[in-house]
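> sequence and predicted structure are below.
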Amino acid sequence: METKQKSLSSEIELTADGSHTLFVPSMNEHYHSVNGAKTEAEHIYINYGLKESSASPLHVLEIGFGTGLNAFLTLLETQKLHKKIIYTSLELYPLSLEKIRALNYPDVISPEFTDLYYDLHRAEWNAPCKITPDFSLLKVNIDFTCITYPDESAAWNLGTFGNEKIAYDVVYFDAFAPEKQPEMWNQKLFDAIYASMSHNGILTTYCAKGVIRRMLQSSGFTVERLPGPPGKREVLRAIKL
């Protein structure tokens, strides 16, 4: 599967915690919260998702690779948690290397691991890559709305890492907001994610809208509202029991 080389025009902005985000003028949308990109990612995806899973090795699915912030924070956690993580991320609009190098995440988060941040972005698309002994990455350049599971005839299916069949223990649902990309938030796609997850699998998302909560419940998840990061009252965590 070849990289589609699509891109979104974006501008770098500084958020309240000193970390960068990207603003997309055509969508009037930010990649992260302006109240703190790093703080938001740690709060929702690392603390409410990754750290709550006892699976080992741990399979993570991310909807929206974007700036690589979630992947970088997850990679750094492998050294604290002492467990292997197999990370799959889906992205239709990969960033240019020029844009990536302008982001300040390595300096703000962990300067000693700057090379690892760039290794995430330099990793080949659509092929499994070992970034460290404990962190393997598969970046898939694909339109998430075209995903099916477990249709073997599809170009790419949920529940695979290379040729390996897997079940995801943690899902970071980090697509653009429903009002900006409504096609990314629909029942069929949540059903596909649910089917691809392990028992006690955890999905976290910044979106706490009632319609999203009800769709997750319709897929079979048990859903809870949790306190959000600065600037956001609530977020959702969904568990496949």
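Thanks, I have it. Numbers count the residues shown, from 1 in each chain.
> rest of the way, CA atoms for contacts and neighbours
OK.
> am I right that Asn70 is in contact with Asn47?
No. Under the criterion of CA atoms under 8 Å, Asn70 is not in contact with Asn47, lying 11.6 Å apart.
> so those two - more neighbours on which side?
More neighbours surround Asn70 than the other of Asn70 and Asn47, with 23 against 12 (other CA atoms under 10 Å).
> for the lengthiest strand in the chain, buried residues please.
Under DSSP state E, the strand in the chain containing the largest number of residues is strand 197-205. By neighbour count with 16 or more other CA atoms under 10 Å, strand 197-205 contains the buried residues 197-198, 200-205.
> how much does the helix or strand just after that strand deviate in direction from strand 197-205?
Using DSSP states H and E, the helix or strand that directly follows strand 197-205 along the chain is helix 210-219. Angle between the axes of helix 210-219 and strand 197-205 is 180 degrees (criterion: axes from the mean of the first three to the mean of the last three CA atoms, to 10 degrees).
> off-centre distance for helix 210-219?
Centroid separation between helix 210-219 and its chain, computed with CA atoms, centre = their mean, to the nearest Å, is 19 Å.
> start and end of stretch 44-55, how far apart?
Length of stretch 44-55, first residue to last, CA to CA, to the nearest Å: 18 Å.
> second one coming, line it up with the first:
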Amino acid sequence: MIELIVTKDGSHTIFDSELGVWHHSVNGALQESTRIFIELGLLEKAREGKEIKIFEMGFGTGLNVLLTLIEARKHNYYIDYTTLEAFPLPAEKYEALNYDLLLDSNVLQQLHQLSWNQKHDVMDGFSLTKIQNDLLEYRFAQKMDLVYFDAYSPNTQPELWTEEVFRKIYDAMNTGGVLMTYCSKTVVRKTLLAAGFNVEKHPGPRGKREVLRAIKV
């Protein structure tokens, strides 16, 4: 069963009672995604001043796409965004999410309603391709500059946190590409290093001491 939960910053997250996992931190879904994927990922990568090819593992609620789109609109970023999701949310769940209200936006439902496995020009300079597939089966079609690795935790989906998977992503990234993840477990850091990345620790969002940024050099 999938339940909508209000986190401490007022934004929704999803709780999957069958798996016993949350989509975001209960300390605040919005502040978590903003800190990890936007501040430490997108805004840093955008300093290079060129088109950014983004790959997201886990479309989920659509929050990361929405935040990225808002920043792209604000700063005139050029972004080609691909997001992967094996189990899309049903309409009655994504229609109830409050991100548009909190962010003064009106596009979240539109992002969810876009057809899967097809590239869409959402606005000038921002394209979105939603792929309904499993990461283990997915084959990258282009080199990526920025990866939002937002899969369920290693305890829940250990098969997605292996050296083989991270090597697959590493090989699909441009030199200088960045992978951001909320998980800072020692075993994850060591696995990223084994896959070839340089790994940095950065202060995390409220309620999380640190997060990881992995760089392909």
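Received the coordinates, thanks. Worth saying up front: this structure is predicted, and the values here are computed from it rather than measured.
> TM value for the aligned chains?
The TM-score (TM-score structural alignment, normalised by the length of structure 2) is 0.97; 215 aligned residues with a CA RMSD of 0.9 Å.
> in TSV, list the buried residues of strand 197-205 of structure 1 along with distance to Val211 of structure 1.
Shown next, in TSV, are the buried residues of strand 197-205 of structure 1 (distance: CA to CA, whole Å):
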residue	distance to Val211 of structure 1
Met197	21
Ser198	24
Asn200	23
Gly201	21
Ile202	19
Leu203	16
Thr204	15
Thr205	13
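> against which helices or strands is the longest strand of structure 1 packed?
strand 168-173, strand 234-240 (3 or more CA pairs under 8 Å, 6 or more residues apart in numbering; DSSP states H and E).
> the shortest one vs structure 2, average offset?
Following superposition, strand 168-173 of structure 1 is found to deviate from structure 2 by 0.5 Å on average (mean CA distance after the TM-score superposition for structure 1).
> return the set of buried residues in that strand.
Across strand 168-173 of structure 1, burial judged by 16+ other CA under 10 Å covers 168-173.
> trace the helix or strand following it over to structure 2 and give me the residue numbers.
Scanning forward in sequence from strand 168-173 of structure 1 by DSSP H and E, the next helix or strand is helix 187-195. Under TM-score structural alignment, helix 187-195 of structure 1 corresponds to residues 163-171 of structure 2.
> what's the offset of the matching stretch from the middle of its chain?
On the basis of CA atoms, centre = their mean, stretch 163-171 of structure 2 sits 17 Å off its chain's mean C-alpha point.
> which residue ranges form the helices in structure 1?
Along structure 1, the stretches classed as helices by DSSP state H are 37-41, 69-81, 97-102, 105-109, 114-122, 187-195, 210-219.
> what range in structure 2 matches the longest one?
The counterpart of helix 69-81 of structure 1 in structure 2, counting by TM-score structural alignment, spans residues 63-75.
> and the first one, by the same measure?
Helix 37-41 of structure 1 corresponds to residues 29-33 of structure 2 when matched by TM-score structural alignment.
> and for the third one?
Per TM-score structural alignment, the counterpart of helix 97-102 of structure 1 in structure 2 is residues 91-96.
> pull the residues that contact that stretch.
Under the criterion CA atoms under 8 Å, 6 or more residues apart in numbering, residues 4, 61, 109, 112 lie in contact with stretch 91-96 of structure 2.
> show me the contacts for the residue nearest the centre of structure 1.
Closest residue to the average C-alpha location of structure 1: Glu62 at 2.9 Å, with CA atoms, centre = their mean. With contacts defined as CA under 8 Å, 6+ apart, Glu62 of structure 1 is in contact with 87-90, 171-174.
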